[in-house]
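In: From the sequence below, what's the structure:
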Amino acid sequence: MNRVEHVMGFPVSLRIDDEGGGSRMDETADALFAWLREVDARFSPFRPDSEVCRYDRGELRLPQLSADLTEVLDLCEQYRIATGGAFDVRLPGRPLDPCAVVKGWSVQRAAELLTAAGARRFILNAGGDVVVSGGPWRVGVRHPEHADQLCTVLELTDGAVATSARYERGDHIVDGRTGRPATGLLSLSVVAASLTEADATATAAFAMGPEGVDWAAARPGCEVFAVDAERRVRRTAGFPVATVAA
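Out: Just a heads-up that it's a prediction; the model follows:
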């Protein structure tokens, strides 16, 4: 099965390589994309009627929040504390924006729908952040300055990889400690067991700047590939770079 839809502002592609499954996998794919559309409606900071916006305006109190939003806000707070405030979804003068956690968290949940339905070999790509199962799968990481080139290719069997960078949306990641855009890195990719961890860690580390590379590398189960503003590459020893066939 191969399927692509535009959800949450970016393309989401799903490939399932299991034999059989038929209509059951079609139904699961339907449920997966329905879940992502639901997340967009409930968590978008750009939709005035979303749960996030209603909470930010004070129309909802903590006891009234869904279990999902409560979980997301708890994760946001964990990363804020862990980064000393560099990662912060409540920047002064700006609306609440938990997207840096919501994306990875929701796509990981979508991957779990596939696993629960019996899918064993799949790749789910959400705007360049990827969850895989039953590999090996090869995943390319875009060069931070040349859109038609890759800076590395990794090989994953089960797990996730997420990249934070400046090339798609400019200097959109802000260091919450200073209130200024984070410009010390060009891109930073994190491999972890789940996309929840990989995506949030990549964004949080990027907000920290060069010091975020070591911070991310010290987190249990995380491997890192980064390019700093001076074009120097930093990579942890366990980052799963694909071998090139002779």
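
In: Please count neighbours and contacts with C-alpha atoms only from this point.
Out: Fine.

In: Relative to residue 88, how far out is the spatially most central residue of the chain?
Out: Closest to where the C-alpha atoms of the chain average out (CA atoms, centre = their mean) is residue 199, at 3.1 Å. With the distance defined as CA to CA, to the nearest Å, residue 199 ends up 14 Å from residue 88.

In: Another sequence for comparison is provided below:
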Amino acid sequence: MHHAEHVMGTVVSIDLADDLPEATLRGLVGDVCAWLHEVDERFSTYREGSEVCRFRRRELTLEECSPDMRLVLDACADLWRSTDGYFDAYAAGPLDPSGFVKGWSVEVASARLAAAGSTNHCINAGGDIRARGLSSSGKPWRVGIRHPWEADKLSWVLSLADAAVATSGTYERGDHVFNPRTGKPARGLRSVTVVGPDLSLADAYATTALAMGTPGIEWLTKFIPDGYESAVVTDDARAFTTPNLPAAV
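Out: Presented below is the predicted three-dimensional model:
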């Protein structure tokens, strides 16, 4: 079953390849969509009444926030410490945890699907992807990474059976990632893709490396022992990959 949902400012594609009754599959899709809309309502920086906006205006104390809000704030604080400040939910000014929230929400959605019996699925939220099991063809899921200059071409095609993929770049949304050391838009890297076991971390690592610029290429290699591989394209069109990137043959 395939379903596309407009939520969180993008189109989320949900593909279920399980041999389950259609009514069950529809119910699973409905649960995923309901969760993603809940996340959007809570964490949108564009909705005046969202929880994150109310917290930014100090209408809510930390103690009054929801468990999900406190979890996200704690995760962003941990990432700020572990990345030497390069992952900064305040880099552009007011609190904006979007660099963590989208990947986290899709990771949670995938875990919920797995717990409900869907062991073969793929969720794609605007390039933040969580895949489990096999596709409807009985083969691993294939994920194309867009060429950062030519929209009709791909830089890499990945083969995934149980992994997350996150890509952060400047070629679609422009200057949306800032270097917190300079306060200016990130420069040096055009596209950063991270593949690993957890989408929330893959998303955060990709955003962090983009913020770092070219030093982010070497920084990403420290996560190889944890199962995170990467593919990077620089502003001057050089390409780098870690040794075990799951590229399709």
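
In: hmm, back to that, hmm, residue 188 and the residue nearest to the centre of the first structure touching each other?
Out: No. In this structure, residue 199 of the first structure is not within contact of residue 188 by CA atoms under 8 Å, at 10.3 Å.

In: For the longest helix along the first structure, name the packing helices and strands.
Out: As assigned by DSSP state H, the longest helix anywhere in the first structure is helix 22-43. Other elements packing on helix 22-43 of the first structure under the criterion 3 or more CA pairs under 8 Å, 6 or more residues apart in numbering; DSSP states H and E are strand 2-7, helix 51-56, helix 99-116.

In: And the next helix or strand past the longest one?
Out: Following the chain from helix 99-116 of the first structure toward its C-terminal end, the next helix or strand by DSSP states H and E is strand 122-126.

In: what's the average per-residue distance for that next one once overlaid on the second structure?
Out: On superposition with the second structure, the mean distance recorded for strand 122-126 of the first structure (mean CA distance after the TM-score superposition for the first structure) is 0.8 Å.

In: same deal with stretch 104-112 of the first structure?
Out: Superposing on the second structure and averaging over aligned pairs (mean CA distance after the TM-score superposition for the first structure), stretch 104-112 of the first structure comes out at 0.7 Å.

In: which residue numbers in the second structure go with that stretch?
Out: Alignment note (TM-score structural alignment): stretch 104-112 of the first structure is matched to residues 103-111 of the second structure.

In: Might you calculate how far the matching stretch sits from the centre of the chain?
Out: What separates the centre of stretch 103-111 of the second structure from the centre of its chain is 9 Å, taken as CA atoms, centre = their mean, to the nearest Å.

In: contacts for that stretch?
Out: For stretch 103-111 of the second structure, the external contacting residues (CA atoms under 8 Å, 6 or more residues apart in numbering) are 32, 35-36, 39, 121-123, 125, 128-131, 166, 198-204.

In: Recalculate using a threshold of 7 Å.
Out: 32, 36, 39, 128, 130, 198, 199, 200, 203 (CA atoms under 7 Å, 6 or more residues apart in numbering).

In: tell me the contacts of residue 165 of the second structure?
Out: By CA under 7 Å, 6+ apart, the residues touching residue 165 of the second structure are 128, 129, 130, 193, 194, 195, 196, 199, 202.

In: so the first one sits right up against residue 168, yeah?
Out: Put plainly, it is residue 128 of the second structure. No. Judged on CA atoms under 7 Å, residue 128 of the second structure makes no contact with residue 168 at a distance of 9.0 Å.

In: The two: who's more crowded?
Out: When neighbours are counted by other CA atoms under 10 Å, residue 168 comes out ahead of the other of residue 128 of the second structure and residue 168, with 28 against 24.

In: list the contacts for the counterpart of the more buried one in the first structure?
Out: Per TM-score structural alignment, the equivalent position to residue 168 of the second structure in the first structure is residue 164. Residue 164 of the first structure makes contact with 187, 188, 189, 202, 203, 206, according to CA under 7 Å, 6+ apart.

In: again, only using 10 Å
Out: Shown in contact with residue 164 of the first structure (CA atoms under 10 Å, 6 or more residues apart in numbering): 100, 128-129, 144, 173, 185-190, 199-207, 226.

In: can you check residue 97 of the first structure too?
Out: Residue 97 of the first structure sits next to 43, 44, 45, 46, 52, 53, 56, 76, 88, 89, 90, 91 when contact means CA under 10 Å, 6+ apart.

In: Residue 81 of the first structure now?
Out: 87, 88.

In: Unless I misread the structure, it falls within a helix.
Out: Yes. When DSSP: H, G, I helix; E, B strand; the rest coil is applied, residue 81 of the first structure is found to be in a helix.

In: any idea how far residue 176 of the first structure is from it?
Out: From residue 81 of the first structure across to residue 176 of the first structure, the span is 11 Å (CA to CA).

In: re earlier: need the residues touching each of residue 128 and residue 168 of the second structure.
Out: Both residue 128 of the second structure and residue 168 are in contact with 193, 194, 203, where contact means CA under 10 Å, 6+ apart.

In: quick one: contacts for the counterpart of the last one in the first structure?
Out: Read it as residue 203 of the second structure. Using TM-score structural alignment as the criterion, the counterpart of residue 203 of the second structure in the first structure is residue 199. Counting by CA under 10 Å, 6+ apart, residue 199 of the first structure touches 100-105, 108, 129-130, 160-164, 189-192, 205.

In: And residue 199 of the first structure, which helix or strand is it part of?
Out: Per DSSP H and E, residue 199 of the first structure falls inside helix 195-208.

In: Provide the aligned range in the second structure for the next helix-or-strand element following that helix.
Out: Counting by DSSP H and E, the next helix or strand C-terminal to helix 195-208 of the first structure is helix 211-217. Aligned by TM-score structural alignment, helix 211-217 of the first structure falls on residues 215-221 of the second structure.

In: Mind listing residues that contact the matching stretch?
Out: Outside stretch 215-221 of the second structure, the residues touching it (CA under 10 Å, 6+ apart) are 83, 86, 188-189, 192, 194, 205-210, 212, 228-234, 240-243.

In: Can you flag the buried ones in the residues you listed?
Out: If you count burial by 16 or more other CA atoms under 10 Å, the buried members of the contacts of stretch 215-221 of the second structure come out as 83, 86, 188-189, 192, 194, 205-210, 212, 228-234, 241-242.

In: Can you classify residue 145 of the first structure by secondary structure?
Out: At residue 145 of the first structure, secondary structure determined by three-state DSSP is coil.

In: count of neighbours near it?
Out: By the criterion of other CA under 10 Å, residue 145 of the first structure has 14 neighbours.
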